[in-house]
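Colleague: pasting the structure only:
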């Protein structure tokens, strides 16, 4: 038969435990085991006043931010509502049923103030990476690098074409925060100094963002999220925000490799990346650092007319010359110069030439230089490093590396589809950096929770 109508009967006293109402297999239970915020208060001590009204516990704010980024809650207003309603979120944030949730404006005040000044979010990320190393998820032998475009909080309707933009006319005293950050990064390699080429449009609200059409669709303003990962378990060991241009993305590789070496003493045996990172200076730097470049060479020396390319000529390093398929020599200099400034410098691009009379009498001239009197070949400064990369590309280990490189792309797919970071909410280089660091921290915590889940307690009757 039909049971009685269910009606809530208010009681005078309740016996309620949050611990009992959070499932044993909940993701936050596993994540909580790896969140160590015991040092936050001492880390921020110098950024708080000794007088005045007590502030909101910084550990509570960080735990709430971690909840937001781990579960793709992009709005801080909504985050406060979810923490207020969700028992598991309250348990993770150490809030009892009667405790009040901080107002959403508290996050902005702390983010733009003491969190950013103290680089607390970077400290939190480094602590998480250190825990991954401690748990054996990072060996540091094989690393991969890549970048992904994240749309900025900017609109083309509020922008200026490059011919009308003049940064010198901006008054920093009256400019918004994002504009002041843009002015402060004009000389940084990751932003203003990455390239002398001015973008087609510059946003008024976030001028540091890059106008780009790299996705082969409608152009938009964006930042690049750069990940350096360890390929053993796909742990992110460093993250950096840059302009969305190749020079800035490639330049961030050096920054991140130096940082992980200084902080965690990680020096990879090999670095895996796509062709965008296969430029001659980048390959030369990696070889100098004793890092094997498992990277396709960025090479435009090929020819489309069917004639011999530079790859068809043999390099004779001992005699500093090329040997053509017919056995003739192409030299850079054919006599010794008394003036050292006219001789080989060892820097920049060198040009090697065959003798005109040799090429004119050669039967293979139509295959070699049909439209020139003699064959010329240019050799870049870091051509030896490029050859190292070409030789590595012929090995079986390179094939494995190209498969491992997909782990970076999988992390970016997870970042956008699961964590919902398709578009930034914060503006300016600092805002983009804060969001990228928090998202990478959340991904590492989720990785720890997946690989090392919390032990399940048997249910009591």
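Modeller: Ah, there it is. None of the values given here were measured: they were computed from a predicted structure.

Colleague: contacts and neighbour counts: CA atoms only from here.
Modeller: OK.

Colleague: count of neighbours near residue 26?
Modeller: Under the neighbour criterion other CA atoms under 10 Å, residue 26 is assigned a count of 12.

Colleague: what does residue 211 give?
Modeller: For residue 211, using other CA under 10 Å, the count is 26.

Colleague: so it, which of the three states?
Modeller: strand (DSSP: H, G, I helix; E, B strand; the rest coil).

Colleague: Residue 224 in helix, strand or coil?
Modeller: Assigned state for residue 224: strand (three-state reduction, three-state DSSP).

Colleague: what sits against it?
Modeller: With contact set as CA atoms under 8 Å, 6 or more residues apart in numbering, residue 224 has these partners: 147-150, 241-245, 249.

Colleague: Okay, one more to line up with it:
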């Protein structure tokens, strides 16, 4: 039995680390295409080169974070432990078997205190540019969506706070168009009030984690309440991430959309923008269409009464700005409110004896009220685009593009949160 037993743990071997790392290892592929000279030049001003002991190689610290993200390691402390015993990790850092690995606190301090805050984004842009140069990116079609990532925060430790409301990006434009319509209808203009001005006293209550104040309380459907972040992401049809904005988990997709959309469309020649139902709002439809791009959005189920007339049963007359009901009655445009909702009303005298009042949902006075948005025509066009063969084909690609990106992101949670700084809560709207 003793002849079978062999212990080679202390057996000296003459070799080098390069020979022990498989030729097809992913870190070899990354090291082959990456260049780091620009990083040394970028970070040189943040180090003293004349006095004191030499600092840790900044590229090594960045590589350690890259290892953490690539392999889904949950913390820098654990990453430090894994690098000590993993030959491929040591090879990637350029360290021998006997070299001491930089402490995880050194890595954390560098990213929090020493490196410029925009460094992570610059690295992201550098890698993306390499993909573009190698024709790996097709930005003609982009997919935008958001996914929640659970925060490392105790959901029982929180406090209630009153915070100032912030006007939406399109608030000023909407107010101008609303007032133009109200003037044509002989209505008084809507002035900017406290609810639209974050300095004017408009507030709301929010739940703030005392463990991690940057995250937000997330509740969706029957899911339990939990603190989370949301990564609002845009990718191309090959799943290449083109832009990311991380917000608190209680920020709606449509609120953070402008930041991601503006960033991606500024850098790339985008033709089609594919999104899910959370982005099907008048403003998003209007902005995309007026920007010369084609929005692809899904069907949304009608939530009104099923046993009566539907909104599409009413015919719009653009010449007279009115709607004609299925029985031939006229609904006049009477007002437009500050939210951009147009109100059309029928004449009670003309409708009180109508035998179909129960189908149109007229009120006790016999008056039918129909509301649409001031930018409704953009939503109508989006609905037409949805029904095209190309629209159906592009929307179906979400499963192998943006949804696959999120599946990978949830496996490597630290990667998503670290890509960019958290969106300020004051921008949540």
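Modeller: Cool, got the structure. Treat the numbers as computed from the prediction; the structure is a model and nothing was measured.

Colleague: Counting neighbours, which of the contacts of residue 224 of the first structure comes out on top?
Modeller: For the contacts of residue 224 of the first structure, counting by other CA under 10 Å, the largest number of neighbours falls to residue 242: 31 neighbours.

Colleague: Show me what it lines up with in the second structure.
Modeller: Residue correspondence to the second structure (TM-score structural alignment): residue 242 of the first structure is matched to residue 247.

Colleague: Ok, residue 381 of the first structure next?
Modeller: Taking TM-score structural alignment for the superposition, residue 381 of the first structure sits opposite residue 374 in the second structure.

Colleague: what about that match, how many residues close to it?
Modeller: Residue 374 of the second structure is flanked by 20 other residues according to other CA under 10 Å.

Colleague: show me what contacts it?
Modeller: Applying CA under 8 Å, 6+ apart, the residues near residue 374 of the second structure are 178, 336, 340-342.

Colleague: doesn't residue 241 make contact with residue 137 of the second structure?
Modeller: No - applying CA atoms under 8 Å, one finds residue 137 of the second structure not in contact with residue 241, separated by 9.2 Å.

Colleague: Can you report how many residues neighbour the counterpart of residue 38 of the second structure in the first structure?
Modeller: Matched across to the first structure, residue 38 of the second structure falls on residue 39, judged by TM-score structural alignment. By the criterion of other CA under 10 Å, residue 39 of the first structure has 11 neighbours.

Colleague: same deal with residue 68 of the second structure?
Modeller: Using other CA under 10 Å, residue 68 of the second structure has 23 neighbouring residues.

Colleague: Which strand or helix spans it?
Modeller: helix 58-70 (DSSP states H and E).

Colleague: Hey, what's the angle from the helix or strand that that helix is followed by to helix 58-70? Just curious.
Modeller: Downstream of helix 58-70 of the second structure, the next assigned helix or strand under DSSP H and E is helix 76-85. What separates the directions of helix 76-85 of the second structure and helix 58-70 is an angle of 100 degrees, with axes from the mean of the first three to the mean of the last three CA atoms, to 10 degrees.

Colleague: and helix 76-85 of the second structure, what does it pack onto?
Modeller: Using 3 or more CA pairs under 8 Å, 6 or more residues apart in numbering; DSSP states H and E as the contact criterion, the secondary-structure elements in contact with helix 76-85 of the second structure are helix 58-70, helix 87-93, helix 104-109.
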